[in-house]
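**Q** Sequence and predicted structure below; questions after.
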Amino acid sequence: MLYRIIKPFIRVALYFFFRKIYLNHSEVYAIKGPVLITANHPNSFLDAILIGAFFKKPIHFLARGDAFKKPIHRFFLGLLNMIPIYRLSEGKENLYLNEYAFRASKKILEDDGIVLIFIEGICLLTNEIQPFKKGAARIALDYKGKKPLQILPLGIAYDRFNSWGSTVNLHAGKTISLAELLPFDDRAKNMRYFNDSIVQSLNRLIVTPLNAKPAQNRIVKLIGNLGYIIHRWFFLGLDSFVRRKTQNTVFHDSVLFGTLFILYPILIVIIGFCLISLFGLKMILPLLGILVMARCIVLVKNPNE
């Protein structure tokens, strides 16, 4: 429920956070379940936020279990349709909890829902495919729903990491029927064939975007310079803080996006209130529009380039 409420705001925020988001086959994002989305995992929670924001139907995500350690984190991540799944590196004592993740995923699919699993099971801030785990194949093998299960490979690639104002490609492939991916009577053979088939699909779908600067006329350039001056202190200061807090982790972009999602509207409200107090409402509304527009255009002057 919470995710449905904030989803439109997340989509707007993503277009503020990224320079450009490319989507192919827009009709795919209206797909109905049961669907198991198998995606690569280059950029932590930001991958799930991006994918979930553009599908019309609610998506449940399998997310790394160490993010659910604190009860408050578990509560809010659960509200965002995230299901914890644990790796061996997070402790053998937690592996039994994965049974809950697989049961929950199975029920969602059998109720005609959509489940997203990052098939590599690891995030390394790279667009290169990592060795696949068996979780996606296991979910597919255990599916017992009445409707045919569709498998949707989806590639995601960024032009850079640990940076706001980047460009991202979301490339969805063609859906694959479960029968095509599980042709054998042997479970182990089916798991290997499933992963090999998805590897071939994702290799074609992961396309690193070119970091091209958009053309600008004089007015756009002027607004961009204004946005750069107004926002520089806020964004660079916040980015520096997040870098310190997420040092030696893969969470920089995810934490920065989440922090901006909460704090940037507050900044606009504060600036608007101050300007209204000084100049009045009628004079300030157009300026606030320019201020927000300037935030979008300031991405062309990203100091991380």
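**A** Looks like it arrived, so ask away.

**Q** switch to C-alpha atoms for all contacts and neighbour counts from now on
**A** OK.

**Q** can you confirm residue 266 is in a strand?
**A** No - applying DSSP: H, G, I helix; E, B strand; the rest coil, one finds residue 266 to be helix, outside a strand.

**Q** Which parts of the protein are helices?
**A** Applying DSSP state H to the chain gives helices spanning 2-17, 44-54, 71-79, 98-110, 135-141, 178-181, 187-205, 218-245, 252-279, 281-297.

**Q** Tell me which of the ones you listed sits nearest to residue 168.
**A** Shortest distance between residue 168 and these, using C-alpha to C-alpha, is found for helix 44-54: 9.4 Å.

**Q** How about residues contacting that closest one?
**A** 7-8, 10-11, 14, 29, 41, 58-59, 61, 63, 123, 125, 156, 170, 250-251, 253-254, 257 (C-alpha atoms under 8 Å, 6 or more residues apart in numbering).

**Q** can you check stretch 288-295 too?
**A** Applying C-alpha under 8 Å, 6+ apart, the contact partners of stretch 288-295 are 16, 223, 224, 225, 226, 227, 228, 231, 268, 272.

**Q** Below is structure B, check it against A:
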Amino acid sequence: MVAACDESFQREGGCFRQGGCSKATTICTERQQVCGFYPFVLLVEEEARFQLQKGSRLSLFLSFRRKNRSCRNLIFPAVLYRLLKAYARFTVRICFRKVEINKPQWLKANGPLLLACNHPNSFLDGLLLTVLFEDVVYSLARGDAFRKPWHGKLLRWLHLLPVYRTSEGVENLEYNYTTFAACKAVFRQGGMVVIFSEGRCVNEWRLRPLRKGTARLATSAWEDGILLTVLPVGINYSAFRTIGQAVKINFGQPLSREDVMAHRTDGKMFLSFNESLRLQLETLVVQLSPDDHKQRKDAFFSPVPFFQKMLLAIPALLGFVLHAPLYAAVKAVTENYFDNDHYDSVLISLLMLGYPVFLLVIFMAIGFFVSWLAALGALVILPFSMWSFVQVKPQAW
């Protein structure tokens, strides 16, 4: 396969393939070392396995010193990803009332695995799957988010790979070949990738027409001999534009490789693939009228036992009072600048970014004016009170 080499990728460290990039293209070898954004964590893990097999921990350390300049800082992105994933998992548990999963055994699955999902809530969909799965998850994201070099570098550190649409410039479509090659590199290493088969995000309770991107990636991997599992996933939210939603994540059955690859032309393979995927997603996605609140309540209502309400009442009230300034500020910014289908994702992201600062301010204030022991207690009480409020507050329909 020939993959285009983006100039921005070269600026960030060049091609990891020995010899670098040649003009505008690079041949993806059997190792699938893809130009410019070879999966960072996999590089480190592959090197670690090789060195440990030799029985030398010292050589593992020294090997990174001998790497070329592009590979010297591979450990930092890996550590950053792990830390942010742990913190995001903590945030999700606080900000969502309940996350219900029909087949939780899939969360421990090994790759190669392609998660073919609907896309109702922007990058919050990918965030949920990333924190729920135990293994490392790579997600495909809209290409215009990678335009600025430092944006692209940070997003690739977080295991996001760009996918360009025609609306983002026809000249960028050739870079999708590079992204698909990177996905197959992940598959060859036994990893997993999230792709949103509808193509774009819309806050609604229905399945929209599927694009061909998922079919292209899956059939290309199968043709290359990769034993890829394609798993349909339905992501469903009880409400939008708020916190404390109930979420249902429904996993389907793996698609049949034999049925799809039995067709002789790409067009028929894509049609067969999309039809099989659509039939499953229609049963996994909760499809409702936006004005039918009763139907939505029946689908998502999560009752709180009376005893739990009584037990959490005081912490919930405390959480509401203490967190009201932070939530009001974050909500105002989101409504002024992101009053669209990205609302929930931006709201949660701003809360994630602002909450450590909020806790630090409270910690320092209590430490200086009361005691440092009380300040340490506040670091436990504040998140618990926020969680209590989310659990007790009335569900939005």
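**A** Yep, that arrived. Just so you know, these numbers come straight off a predicted model, no measurement behind them.

**Q** Mind telling me the TM-score for this superposition?
**A** Here the TM-score for the pair of chains, by TM-score structural alignment, normalised by the length of structure 1, is 0.93; 304 aligned residues with a C-alpha RMSD of 2.0 Å.

**Q** Turn the buried ones among the contacts of helix 44-54 of structure 1 into a named PyMOL selection, would you?
**A** Buried members of those, defined by 16 or more other C-alpha atoms under 10 Å, are picked up in PyMOL with:
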select buried, resi 7+10+11+14+29+41+58+59+61+63+123+125+156+170+250+251+253+254+257
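
**Q** Distance of the residue positioned nearest the centre of structure 2 relative to residue 194 of structure 2?
**A** Taking C-alpha atoms, centre = their mean as the criterion, residue 126 is the residue nearest the geometric centre of structure 2, at 2.8 Å. Counting by C-alpha to C-alpha, to the nearest Å, the gap from residue 126 of structure 2 to residue 194 of structure 2 is 7 Å.

**Q** Mutual contacts of the two, please.
**A** Residues touching both residue 126 of structure 2 and residue 194 by C-alpha under 8 Å, 6+ apart: residue 139.

**Q** And for residue 239 of structure 2, the neighbour number?
**A** Under the neighbour criterion other C-alpha atoms under 10 Å, residue 239 of structure 2 is assigned a count of 22.

**Q** Which residues are in contact with the alignment partner in structure 1 of it?
**A** Under the alignment (TM-score structural alignment), residue 239 of structure 2 pairs with residue 160 of structure 1. Counting by C-alpha under 8 Å, 6+ apart, residue 160 of structure 1 makes contact with 166, 167.

**Q** which other helices and strands contact the longest strand anywhere in structure 2?
**A** Longest strand of structure 2, by residue count under DSSP state E: strand 229-237. Applying 3 or more C-alpha pairs under 8 Å, 6 or more residues apart in numbering; DSSP states H and E, we find strand 229-237 of structure 2 packed against strand 113-117, strand 246-251, helix 266-284.

**Q** Work out the gap between that strand and the centre of the chain.
**A** From the chain centre to the centre of strand 229-237 of structure 2 is a distance of 13 Å (C-alpha atoms, centre = their mean, to the nearest Å).

**Q** Give me the contacts around it.
**A** In this structure, residues lying in contact with strand 229-237 of structure 2 by C-alpha under 8 Å, 6+ apart are 111-120, 125, 205, 218, 245-255, 277, 280-281, 284-286.

**Q** Need the buried ones from the residues you listed selected in PyMOL.
**A** Buried residues among these (16+ other C-alpha under 10 Å), as a PyMOL selection:
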select buried, resi 111+112+113+114+115+116+117+118+119+120+125+205+218+245+246+247+248+249+250+251+252+254+255+277+280+281+284+285+286
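
**Q** got the contact list for stretch 251-268 of structure 2?
**A** Stretch 251-268 of structure 2 is contacted from outside by 101-103, 106, 219, 222, 229-234, 269-270, 272-273, 276-277, 280-281, 284, using C-alpha under 8 Å, 6+ apart.

**Q** ok so, going back, and residue 309 of structure 2, which of the helices and strands packed on strand 229-237 of structure 2 is closest to it?
**A** Smallest distance to residue 309 of structure 2 across these (C-alpha to C-alpha): 17.1 Å, for strand 246-251.

**Q** quick one: the closest one to structure 1 mean distance?
**A** Strand 246-251 of structure 2 differs from its equivalent in structure 1 by a mean of 1.2 Å after superposition (mean C-alpha distance after the TM-score superposition for structure 1).

**Q** Report the angle between that strand and helix 266-284.
**A** Compare the direction of strand 246-251 of structure 2 with that of helix 266-284 by axes from the mean of the first three to the mean of the last three C-alpha atoms, to 10 degrees and you get 140 degrees.

**Q** now strand 246-251 of structure 2: how far from the chain's centre is it?
**A** Its chain's C-alpha centre and that of strand 246-251 of structure 2 lie 15 Å apart, by C-alpha atoms, centre = their mean.

**Q** With stretch 355-371 of structure 2 instead?
**A** In this view, stretch 355-371 of structure 2 has its centroid 31 Å away from the chain centroid, taken as C-alpha atoms, centre = their mean.

**Q** How about the contacts made by the aligned residue in structure 2 for residue 61 of structure 1?
**A** By TM-score structural alignment, residue 61 of structure 1 lines up with residue 139 in structure 2. Neighbour list for residue 139 of structure 2: 126, 159, 160, 161, 193, 194, 195 [criterion: C-alpha under 8 Å, 6+ apart].
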